[in-house]
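Undergrad: have a look at this fold, sequence not included:
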């Protein structure tokens, strides 16, 4: 167990060391002043502006920014549905069938919303063309939208008496050209060097040890894996995701992919501190996030090492559902990283984790994907919690709530509450909708508390734009495809609308002078307050449901 703790500490140290300069770089890029070394990409940026046209020139109000976010997303949705429903007739698609409308809709919504919930096995269901020009493209676009919305929100926080939030198309272009594309290219090349597949071949035959001729699926894997991790997308090329050797072949690729999941989310915390020119504000978020991730990692690893016994086969360590080459430590770290961030990729079967080992990743998602969280969305979700904590603290001590020198009014709290409560309510109502369906038992491979955990985890994943699967739940049903599509769409865009309206309202305010009555949002007291607010909201909302699943399973586990 001690070696696992050292693994976690080493991973965290490397993550923060890399994230700090990347955060400064992202700040410079998104403010329109890329560092000297990155200016070689400016011709590509200008090329995109020429294609977009006049829309890329003027600053936008919140309403216009929202409209453009929705228009791009709807266009992406329609285009991806068309690709998936016609893939058999497209080049390289003769060996696969066209997707049904419910499955195509679910898949398209999933990738457009940065959820990447997969109700299919990619290697047998999709063509290389659909994977490259459909899914991989949306991995880039959905991540870029998240960074763009966060940039607009940060402008609203720092500017005074100005309600314009920048230009959406410039924000998306900058995040693609200067951040996502270069990082993905570098990571893809490293993955290829380690054995991750990258080819236009659909596969080749090979002979098994028993002498049978079998088919080995291949494709442009490394290019999709790179952006699926860096963009906190998570959708795997293969059905087994990052547990599959051709997608994640070595300990080195496992470390790098796990690092990539959290790299940009952590870097954006540094970006926030640099952007508002008050690093201590970013430090508050980093401390809270590291606190939750560290406790979660220790909890999962401890549960898998010292949980219910498997002495008849494996001794006291639960290796069921895990890749032997990764073991408990790296599997636990991945499970925490993928659910702390809004990623959803897996390198082990979460359905085989111990009750508490599976409950902790589920609870990280239920907090609203704010602990590092998705690219862009995680940080603005955390900032919504900070505004709520500031408001509550102000009520407790009788001070006017302020953040970054701006007074927090009723409208701000309403918008922050929408950001916080939308995923929460979707998770609870989504679980209810699944449990009450008359055919629900036919979708499950288990019974009892574990079966309920599978349903609760699925609804949590859909309602928080995560996309990871607990396992044991038949996902490709018309009902789940349709209700899942609705949950993913609402969970993505209601918070985006709320956060942009909040940004506009904050940007139009004047900055108040600091005084002895100003509540400090960088003190240990406020850090503790923020942790309590996050825990109370999560615990009060989900404890009854978790008690019916993982907690009940723990006390009945044999």
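TA: Looks like it arrived, so ask away. For clarity, every value in this text was computed on a predicted model and none was experimentally measured.

Undergrad: hey, let's count contacts and neighbours off CA atoms from now on
TA: OK.

Undergrad: tell me the secondary structure at the residue nearest the centre of the chain.
TA: Central residue of the chain (Cα atoms, centre = their mean): residue 342, 1.5 Å from the mean position. Look at residue 342: counting by DSSP: H, G, I helix; E, B strand; the rest coil, its state is coil.

Undergrad: identify each buried residue in stretch 77-84, please.
TA: 77, 80-84 (16 or more other Cα atoms under 10 Å).

Undergrad: what about residue 53, neighbour count?
TA: Residue 53: 11 surrounding residues under other Cα atoms under 10 Å.

Undergrad: got a list of what it touches?
TA: Residues near residue 53 by Cα atoms under 8 Å, 6 or more residues apart in numbering: none.

Undergrad: same thing with the one 5 residues further on?
TA: Neighbouring residues of residue 58 by Cα under 8 Å, 6+ apart: 166-167.

Undergrad: and residue 214, what helix or strand is that in?
TA: Residue 214 belongs to strand 213-217 when assigned by DSSP states H and E.

Undergrad: pull the number of nearby residues for the nearest residue to residue 22 once chain neighbours are set aside.
TA: Leaving out its chain neighbours, the residue that sits closest to residue 22 by Cα to Cα, 6 or more residues apart in numbering is residue 267, at 5.7 Å. Around residue 267 there are 26 other residues, counting by other Cα under 10 Å.

Undergrad: comparison target, given below:
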């Protein structure tokens, strides 16, 4: 069987598995976030932390809870890294240097998992398990929690206020509740991520991924030399790395390493893991707003954009230049021979369309237009289907913008799911959309303007610009993959990319929660003849077009100077 045929069959099987999981997993998440009961273990956690699980939160309180939890996460992980040498299971590794420790702590807290280090020679087992793996769970849970809060804001039907009921603040107590962040966080970890993560880890162990507490061992190679190989709890971290769209690998080569990704079927299983939650969340959204057709529209747009990206990326990898690529029929440089070009393109597309960032091939070695496709995936805001939670609320922001633009075109007051889109809501939506491009482009411009940072580039010209643009786009969108080709383990890059990750994660969350709080305050509007139907294919086409056009207008100059210029030169 040719690799192209095998690649098509792999895509078909993946689509079938995602379709099979859409309804049951989406319905399960709906029950998780609408259940009024608390499990016994959850009640214990609430008592220990002093949380009242039955108290709702306005958007400001919800946002402050997210910020507080994120701050504590960064500090604890930074501390673990710095004192690593004094901890059990350190494998003899020294404490992580301050700039790298800051970058890594922010990276894993923000669900980016950008790694400016080699995991097998930098992080001991305790830091990997108690630090990085724990953040893989909770950072994914934070994203899902924010998405559910946004959906609650759209779904909330505020009860009319009786005459003389009190002040405006009292009148808004019910209307502004978006749920309780601490309850959402706990339920996401206990009821969703842990059970699936355990099962996924067992599957990976059965497929050959390692799971042990071995240290560094010297082994004899086939050439008669020696090589140091680090063991560790790889399968358990690999499972949540993909399921939570985190992406940080136990080993430097990530999912190209046979200890993390042993076979072609585990490769497909890992792709399934990183897509299944983001593709199922629209079902949860549809059920929570009381119209399952709304969820079908969102997931349809996600699927169309994903299939278009995969088709383009695979085609560009087949359009090759040079003697060797022409002889073998594809651009194979940087790909793992176990998976071939089709499965490498599939993995690369899935990991950049989500906020995963895991890799099973070297993105820097892709063709110029193939690399441009991966860049474009992240520039979309990773909404097809995006990260755990972030993809859904990113798509909902685009839906709000689409309805607003359509309302301007027909001269009517725009509304989405019965909620009026006014100047306040559209300002939050605009700031959400503009903040990550501003961070990515500003960071790239500063890096290219500094002689010292240009000196750390291993490539010059258009490809060198593409590498820097990819790094800041990946950081600002909390992806974590890299073109490589630049030395990023420097004080400047560790600091700058850390700030890009931090701002690219927290500011959009604040804007989208503020928008949700504004929607929650509103009385629902009845549908009229002028209401734009948002459950039909027409709206799906408008939504997909809005996403692509906005990205094209924002990033085209940078793409033209980088990968497009390189492609034309080739």
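TA: All right, it came through fine. All figures in this text were calculated on a predicted structure; none of them were measured in a lab.

Undergrad: re the thing from before, ok, of the buried residues of stretch 77-84 of the first structure, which one's closest to residue 320 of the first structure?
TA: When these are compared for distance to residue 320 of the first structure (Cα to Cα), residue 84 wins out at 34.7 Å.

Undergrad: trace residue 122 of the first structure over to the second structure, please.
TA: Superposed on the second structure with TM-score structural alignment, residue 122 of the first structure falls opposite residue 119.

Undergrad: count of neighbours near that match?
TA: 18.

Undergrad: still on that earlier bit, between the buried residues of stretch 77-84 of the first structure, which is closest to residue 106 of the first structure?
TA: residue 81 (9.0 Å).

Undergrad: tell me the contacts of that closest one?
TA: For residue 81 of the first structure, the contact set (Cα under 8 Å, 6+ apart) comprises 101, 104-105, 108.

Undergrad: so where is the strand or helix carrying it in the second structure?
TA: In this assignment (DSSP H and E), residue 81 of the first structure forms part of helix 62-85. Aligned by TM-score structural alignment, helix 62-85 of the first structure falls on residues 59-82 of the second structure.

Undergrad: which residues does the nearest residue to residue 390 of the second structure once chain neighbours are set aside contact?
TA: Across the structure, with Cα to Cα, 6+ apart as the measure, the residue nearest residue 390 of the second structure apart from its sequence neighbours is residue 143 (5.6 Å). Residues near residue 143 of the second structure by Cα under 8 Å, 6+ apart: 387-390.

Undergrad: residue in the first structure paired with residue 143 of the second structure?
TA: Per TM-score structural alignment, residue 143 of the second structure is aligned with residue 146.

Undergrad: any idea what residue 285 of the first structure aligns with in the second structure?
TA: That one, residue 285 of the first structure, aligns with residue 298 by TM-score structural alignment.

Undergrad: how about the strands in the stretch 201-350 of the first structure?
TA: Assigned by DSSP state E, counting those that start in this stretch, the strands in the stretch 201-350 of the first structure fall at 203-207, 213-217.

Undergrad: which residues are in contact with the match of residue 122 of the first structure?
TA: 249-252.

Undergrad: where does residue 19 of the second structure sit: helix, strand or coil?
TA: Looking at residue 19 of the second structure with three-state DSSP, the answer is helix.

Undergrad: trace it over to the first structure, please.
TA: Checking TM-score structural alignment: residue 19 of the second structure goes with residue 16.

Undergrad: now for the nearest residue to its match once chain neighbours are set aside, how many residues are close by?
TA: Nearest non-adjacent residue to residue 16 of the first structure, counting by Cα to Cα, 6+ apart: residue 266, 7.3 Å away. For residue 266 of the first structure, the neighbour count with other Cα under 10 Å is 29.

Undergrad: what's the answer for the one 10 residues further on, then?
TA: The local packing count at residue 276 of the first structure equals 17, with neighbours defined by other Cα under 10 Å.

Undergrad: for the one 3 residues further on, same thing?
TA: Other residues near residue 279 of the first structure come to 16 when the count uses other Cα under 10 Å.

Undergrad: how far away is it from residue 20 of the first structure?
TA: From residue 279 of the first structure across to residue 20 of the first structure, the span is 11 Å (Cα to Cα, to the nearest Å).

Undergrad: and the match of helix 62-85 of the first structure, how far from the first structure on average?
TA: Once the two are superposed, stretch 59-82 of the second structure sits an average of 0.7 Å from its aligned residues in the first structure (mean Cα distance after the TM-score superposition for the first structure).

Undergrad: contacting residues around stretch 435-452 of the first structure?
TA: Counting by Cα under 8 Å, 6+ apart, 434, 455, 472-475, 548-550, 552-553 sit against stretch 435-452 of the first structure.

Undergrad: ok, residue 215 of the second structure - contacts?
TA: By Cα under 8 Å, 6+ apart, residue 215 of the second structure lies in contact with 91, 230-232.

Undergrad: same check for these, but in the first structure.
TA: Compared against the first structure with both residues aligned by TM-score structural alignment, their matches' Cα atoms under 8 Å, the contacts of residue 215 of the second structure retain 230-232.

Undergrad: by neighbours, which of these wins?
TA: Most neighbours among these, by other Cα under 10 Å: residue 232, with 21 neighbours.

Undergrad: go through stretch 247-263 of the second structure and flag the buried ones.
TA: 247-257, 259-263.

Undergrad: brain fart, stretch 266-281 of the first structure
TA: Here stretch 266-281 of the first structure shows 266-276, 279-281 as buried, counting by 16+ other Cα under 10 Å.

Undergrad: likewise stretch 173-190 of the second structure?
TA: By 16+ other Cα under 10 Å, the buried positions in stretch 173-190 of the second structure come out as 174-189.

Undergrad: neighbours of the counterpart of residue 45 of the first structure in the second structure, how many?
TA: Aligned counterpart of residue 45 of the first structure in the second structure: residue 42 (TM-score structural alignment). Look at residue 42 of the second structure: counted by other Cα under 10 Å, it has 17 neighbours.
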